[in-house]
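Novice: take a look and give me a structure for this.
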Amino acid sequence: MQSDNIVQLFTSGNPSALIERTELTECTALLAKLCSGKQSMPILNHIRFASEQGGVALTATNLDIQAETSIAADVDARFSAALPAAALLKLMKKGTTSTTTILELLADEADPDADRIVASKCAIQLASTRFVLDAMPTDDFPDLIRHAEGDKVHRFSIGSAILWNAIDGTVDAASTEPTRYYLNGVYIHTHNSHLRFVSTDGHRLYIQETNIQTGKHEIGAILPTEAAKFVANLLDGYAGADPVKVEISKGVAVFIFRDVAVTAKLIDGTFPDYQRVIPAEPDKTATIAGGDLSARVASLVECTGATTVHLKFGGEQLVINASGASGAGTTGMDCDYRGEELEIAFDAGYLRSAIEAASPDGRNMRIRMADALSPAIVTGSIGGWSGVLMPTKA
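Specialist: Below you'll find the model as predicted:
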């Protein structure tokens, strides 16, 4: 007996594939993230479906990023169709797990010389309700992003949790200024024979070290912010060590995780020598509870409308001051501070971002400083993570 959670695809009235509905919904939800509905080319708002040996291949792209996946299916006819992502996802989510969903791919006229049937419409039936979506010709679908012929490709594997942590811990510091396009992403490169992830916007610098050895390969690639976040979203929730296969060439990066391959164009530019802004050995160190500090800064900013906060370190106390359009506020908290008294000011948003990146669990973090005008080094409970935060003028 056919399961109620099976999607049945038909071509010209003949069954061509049977697909598990939950898996199809999940894959559609992932690929639809690349189809914003605001693309200048209508085909980019569609997901390409194509039958293959033992299943159906799904592909979506926004020209800079593409995602490909396959779903196991019983296929007995060759077909292809580009279906509108948003409408398809909305309809797939309408049914319950106890509702049989039927997708019927219809061709205007079958071409006996074609190697597959190209559908022009897709009928979707949920219980007693039937919807018909217009499909686009798959010939309009853009060429897939691939490594350029002759380019050297570096291949390695990295644990999914390690990769997610590296991207999530650095991408927020990437610049959004289009004139500094070479900072609009995460710099993945070799440092001391290991893989390192870095991003900066000129006001803050986030670094995540990894234990992934690159051997003799010298890797250097700037992964655009949008692509980095898409990969992180794919990996989010997988806390295990499931490997991600990575391929990096001069202009393209590929991330293969389970049954999904994400391919992205890299930024064509040179990442600056960021190590010049990292202070050598600041002589003042404050150890403080990250969660408490973040909450106090957030409260002051919310009540005062301040954009800058002043931190005054001395002995075992930290005094935090802020003033803005709505008034001024002061609060204090315990702090293990070593060094001469120091008052230093930071942009409130950048400070909170650094705190959350260094100590997302709220545990102790460390701020090392030289003086009120020099960059501060921030570290926390995330192994291998460090940040450099530029102070503002008091």
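Novice: CA atoms for contacts and neighbours, from now on please.
Specialist: Will do.
Novice: buried ones in stretch 214-233?
Specialist: For stretch 214-233, the neighbour count (16 or more other CA atoms under 10 Å) marks 214, 219-232 as buried.
Novice: also this sequence, please, to line up against the first:
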Amino acid sequence: MKFSIERAALLKAVSQAQSVVERRNTIPILANVSIDAEGDTVSFRATDLDIEVLDRAPAMVERAGGTTVSAVTLHEIVRKLPDGAQVTLAEDGASGRLTVSAGRSNFSLATLPKEDFPVMASSEYSANFKAKADVLRRLFDKSKFAISTEETRYYLNGVYMHVADGEDGKVLRCVATDGHRLARIDAALPEGAADMPGVIVPRKTVGELRKLLDEDDAEIAVSVSETKVRFATKDITLTSKVIDGTFPDYTRVIPTGNTRRLEVDASDFAKAVDRVATVSSERSRAVKLQLDEDRLILSVNAPDSGAAEEELAVAYGDDRLEIGFNAKYLLEIASQVDRENAVFLFNSAGDPTLMREGNDTSAVYVVMPMRV
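Specialist: Down below sits the predicted model:
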């Protein structure tokens, strides 16, 4: 195998591959990226047995063939090469080593046979559809902050992607929750997605998927089965197992009877929460919201370190209310708002609070209060 490739194209392909690789693993070949050169394309494949990423890049292939080499080492080498460099990779069959050369730099790397590299079994996908990158990005970006990190509740360690009933018919919906807060984001149902089984996309996959969704107009081909999900662009294919579990009935925790309505500038609100939470040594310290006619007072009382209070002008016309929240959760939810105003709907100091962006119901957030 021997080919030449532009540094930028190689770096993009190898960086995607090395981020999938687990740093600590007991199977040496899983630390490697599989390289396959044929025609005028080179394929880079990496896996941790749960996720597999396949990246294709154009190259001048002199001699077809394949090998596997340490993903992290190759990435570090390419990252440190000068911009615009032409990189040549050649495998010496006799020594079993891969030579990486660019300009006056030469590296010789140990390899493992390509035949030993595990390839994720292909799956029969029951639903195949296309979606714009910006649509998928919004669905996952706005929901991923609520993914649970508690390993014992493994069925909450991802984003639940499924078809649901929206206000105007069927929608493609992503939901994430950790029991303290919940995010529910809707998008128009793409053609071909109606029969899609509901799947829980793991946290690591959501992070890797984000790298495919940078170009707004890019079309992403999505394939879903009961056990796997695949996202593909022209050059990159990301295949992942889904979490084998049942996502809880989240509709029961989304309040429908909250009538006390607070409208506030989302950016001002987030900055004020951040400021008053500064006196607290713990990020989880409760922030108290005191609501009165068109007035909101945010306060934190931390006996060890001090107290803080800030007043905001808001739109509120209901009964006086005092309610406490985890400052971190409030900040994360407020940062999801793209529009100017955030609307909070309260019931009482002990009930879940609903938040949305203005009158838009396609993105809904729920946060549990804290005792203050």
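Novice: of all the buried residues of stretch 214-233 of the first structure, which comes closest to residue 257 of the first structure?
Specialist: residue 231 (9.4 Å; CA to CA).
Novice: the closest one maps to what in the second structure?
Specialist: Aligned by TM-score structural alignment, residue 231 of the first structure pairs with residue 209 of the second structure.
Novice: pretty sure its match sits in a helix.
Specialist: Yes. Looking at residue 209 of the second structure with DSSP: H, G, I helix; E, B strand; the rest coil, it is inside a helix.
Novice: I'd say it and residue 239 touch.
Specialist: No. Residue 209 of the second structure lies out of contact with residue 239 (CA atoms under 8 Å); the separation is 9.7 Å.
Novice: now for those two: what residues contact both?
Specialist: Jointly contacting residue 209 of the second structure and residue 239 under the rule CA atoms under 8 Å, 6 or more residues apart in numbering are residue 231.
Novice: still on that earlier bit, mind checking which of the buried residues of stretch 214-233 of the first structure are in strands?
Specialist: Residues from those lying in strands, with DSSP state E as the criterion: 220-224.
Novice: and the two most separated of these?
Specialist: Greatest spatial distance among those (CA to CA): 220 and 224, at 13.1 Å.
Novice: what do we get in the second structure for residue 244 of the first structure?
Specialist: Match for residue 244 of the first structure (TM-score structural alignment): residue 220.
Novice: scratch that, residue 97 of the first structure is what I was asking about
Specialist: Checking TM-score structural alignment: residue 97 of the first structure goes with residue 83.
Novice: which one is that match nearest to, not counting chain neighbours?
Specialist: Once flanking residues are discounted, residue 83 of the second structure sits nearest to residue 7: 6.8 Å by CA to CA, 6 or more residues apart in numbering.
Novice: check residue 356 of the second structure too.
Specialist: residue 364 (4.9 Å).
Novice: what residue of the first structure matches up with the one you found?
Specialist: So residue 364 of the second structure corresponds to residue 386, using TM-score structural alignment.
Novice: quick check: the helix or strand hosting residue 125 of the first structure aligns to which part of the second structure?
Specialist: Residue 125 of the first structure belongs to strand 121-126 when assigned by DSSP states H and E. Aligned using TM-score structural alignment, strand 121-126 of the first structure spans residues 97-102 in the second structure.
Novice: all helices of the stretch 251-394 of the first structure, in order?
Specialist: Residue ranges of the helices in the stretch 251-394 of the first structure, as given by DSSP state H, counting those that start in this stretch, are 290-304, 348-358.
Novice: need the winner for burial among those.
Specialist: helix 348-358 (a mean of 22; mean count of other CA atoms under 10 Å).
Novice: how far does that helix sit from the chain's center?
Specialist: Distance of helix 348-358 of the first structure from its chain centroid, counting by CA atoms, centre = their mean, to the nearest Å, is 19 Å.
Novice: which helices and strands sit right next to that helix?
Specialist: If you count contacts as 3 or more CA pairs under 8 Å, 6 or more residues apart in numbering; DSSP states H and E, helix 348-358 of the first structure packs onto helix 290-304, strand 376-379, strand 385-389.
Novice: which ones are touching residue 131 of the first structure?
Specialist: The neighbours of residue 131 of the first structure, taking CA under 8 Å, 6+ apart as the test, are 123-125.
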